[in-house]
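In: Give me a 3D structure for the following:
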Amino acid sequence: MKLDAHQHFWEYNVVEYGWIGEEMKTIRQSFLPEDLEPLLVQSGLDGCIAVQARQSLTETEWLLQLADRHECIKGVVGWVDLCSDEVRNQLELFASNPYLKGVRHVIQDEPDLKYVLREDFQRGISLLKEYGLAYDLLVSKEQLPYAVELVKTFPEQRFVLDHLAKPDIKSGILSPWKEALESLAAQPNAYCKLSGMVTEADWVNWTPKDFTAYLNIAIEAFGAERLMFGSDWPVSNVSATYSEVYGLIMSHINTLPISDQQMILGGTCAAFYQIS
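Out: Now for the predicted structure:
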């Protein structure tokens, strides 16, 4: 099974998607499964993981409804309020749904760099294994060292890093992101998505070589068995087409053993999110 491990759906409105600024106006519209399906087919992919874009229980419910209606959606990464006293009730509400594979919070927007070390947040994280759920780490490169501490604290919890923690690809800067990424990769319960890179590069003038060092570092640190391709569509549309994003990964990994390519293009995703 070949899978896109990271993409989003939304019905656009300016209130709930205020983060889509003027410079991103090309994605100020709705993006739904019927828009993604032909792109998956074109790239030879069998399905996708739909990841939350709104921080609400309504978002989780809506994505699960989409998954029930569209065969291409193999799993959902939703949202619950991990810091709430009601988090167990919220998990009970959704966890019996077979499409719910994990949860995520937009930590990168939290002003507290140490947000993942909060006692209430970690109390919520501690419940996820009980429900068989993974956790997607959406953190900035500045927050990444604290994410490493989180992952160490919960060695039996499955974590996956979204977008390589958003390194400064446009400027070509590697350190201290590289060292923090390698520290995360040293934890066997940590995985990484090869996603979100084109929006960290020069949106107009990027070239494939801009990503070479970052991809090499991730592959060396995690190995194919803990890496997965993700498009970050439709956010990626501000900088590249779906086929261009997929092509970047394909062209970079085409010298790896076929077994490694298969893991990055779906095997790792299926194992991590427990998709059969």
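In: drop to CA atoms for contacts and neighbour counts, all remaining ones
Out: Noted.
In: Go ahead and confirm residue 143 touches residue 109.
Out: No. Counting by C-alpha atoms under 8 Å, residue 143 stays clear of residue 109, with 10.4 Å between them.
In: Second input sequence below; structure requested for side-by-side comparison:
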Amino acid sequence: MTRIIDAHHHVWDIERRPQGWMSPEQRRVIGKDRSLADWAAEAVPAGVVGSVLVQTVRDAGETPEFLALAASSPLVLGVVGWVDLDAGPDSVAAQVDGVRRLPGAERLVGLRDQSADRPESDWALSPAARALFDACGEADLVVDLLLRPDQVPAAIEAVRRHAGTRFVLDHLGNTDFDTVAPQAWRDSVEELAACPAVALKVSALAARAARPRDVRRGLPAHLRAALETFGPSRLMFGSDWPVSQMTMSYAEVVDTLESALRELEVHDPGARDDLWGGTAIRWYGLAVSPQVTARA
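Out: Sure thing, here's the model as predicted:
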């Protein structure tokens, strides 16, 4: 069985932390509490041996809760948290220092802003974003980039300005398999891929097209483009559970990626190990038991 590091999943308590980003349809399907135990019940049988738990809302109380969850579970190897960029760029460094002092902060591996919800296409060049990128570079934290496709050009320029910071582009850059051809996607991210400090999450597969069968059909060509631009050593798997439950089970998400790898004849053990866990371990600096390898 493939041993997997899930580099991107969530949990939430809807009453305590309302997920305001959800659409009415999402609230109907996934708008209920999702716990770490719920995730593990689906992930562990699929071969997952560790994970990165990622923020979901702009709420300062969420990050300490996630760090406490990580401290209580050997499965959660890292946490991507949040700081309030709307409080102003001058406050960002102090906020980053503050979350690094929280109990359990040894599991804090990165920070992100839900910038895909912001109207500005040039968000990555804003003073607050620059302050975040600088602070994360100084603190050796990864910046998760949650971007719309129109926000990628500014992110390319921003990444070039922050050569000392590591970045991860979430969810294949939020491309849409139904409307974006693989070559067009490749063209849009090629300059970002040319920056060695940027990795790519092959995540949120369930959201890349309207129907699961369209994801299965569209993923191989996009994955080939990702492999050719970023290389396997900068690709990492993420389930995006429980958002993925809108259209796929956890096992289906894993099988969809595995099917694409088989179709592309990616048999090299090193490349497969990178994608299924090795890249996430290196990029986020996850502390993994020597007995846990990317493949059994």
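In: if we can go back for a sec, okay, residue 143 and residue 109 of structure 1: which has more neighbours?
Out: A direct count of neighbours by other C-alpha atoms under 10 Å for residue 143 of structure 1 and residue 109 places residue 143 higher, at 21 against 11.
In: residue contacts, the more buried one?
Out: With contact taken as C-alpha atoms under 8 Å, 6 or more residues apart in numbering, residue 143 of structure 1 is in contact with 108, 113-114.
In: Give the aligned equivalent of it in structure 2.
Out: In structure 2, residue 143 of structure 1 lines up with residue 151, judged by TM-score structural alignment.
In: cool, and residue 94 of structure 1?
Out: Aligned by TM-score structural alignment, residue 94 of structure 1 pairs with residue 99 of structure 2.
In: Would you verify that its match is located in a helix?
Out: Yes. According to DSSP: H, G, I helix; E, B strand; the rest coil, residue 99 of structure 2 belongs to a helix.
In: Next one: it relative to residue 169 of structure 2, how far apart?
Out: Distance from residue 99 of structure 2 to residue 169 of structure 2, counting by C-alpha to C-alpha, to the nearest Å: 22 Å.
In: and those two? which has more neighbours close in?
Out: It is residue 169, of residue 99 of structure 2 and residue 169, that has more neighbours when counted by other C-alpha under 10 Å, with 24 against 20.
In: That one matches what in structure 1?
Out: Per TM-score structural alignment, residue 169 of structure 2 is aligned with residue 161.
In: With residue 22 of structure 2 instead?
Out: Counting by TM-score structural alignment, residue 22 of structure 2 lines up with residue 20 in structure 1.
In: Pull the contacting residues for its match.
Out: Residues near residue 20 of structure 1 by C-alpha under 8 Å, 6+ apart: 27-28.
In: Surely it is in a helix?
Out: No. According to three-state DSSP, residue 20 of structure 1 belongs to no helix; its state is coil.
In: distance of it from residue 55 of structure 1?
Out: Taking C-alpha to C-alpha, one finds residue 20 of structure 1 at 15 Å from residue 55 of structure 1.
In: As a quick check, tell me the outermost residue of structure 2.
Out: Note on structure 2: the largest C-alpha distance from the chain mean falls to residue 90, namely 26.6 Å (C-alpha atoms, centre = their mean).
In: which residues in structure 1 form helices?
Out: Ranges of helices in structure 1, per DSSP state H, are 33-42, 57-69, 87-94, 119-128, 144-153, 177-185, 212-222, 242-253, 258-262, 268-272.
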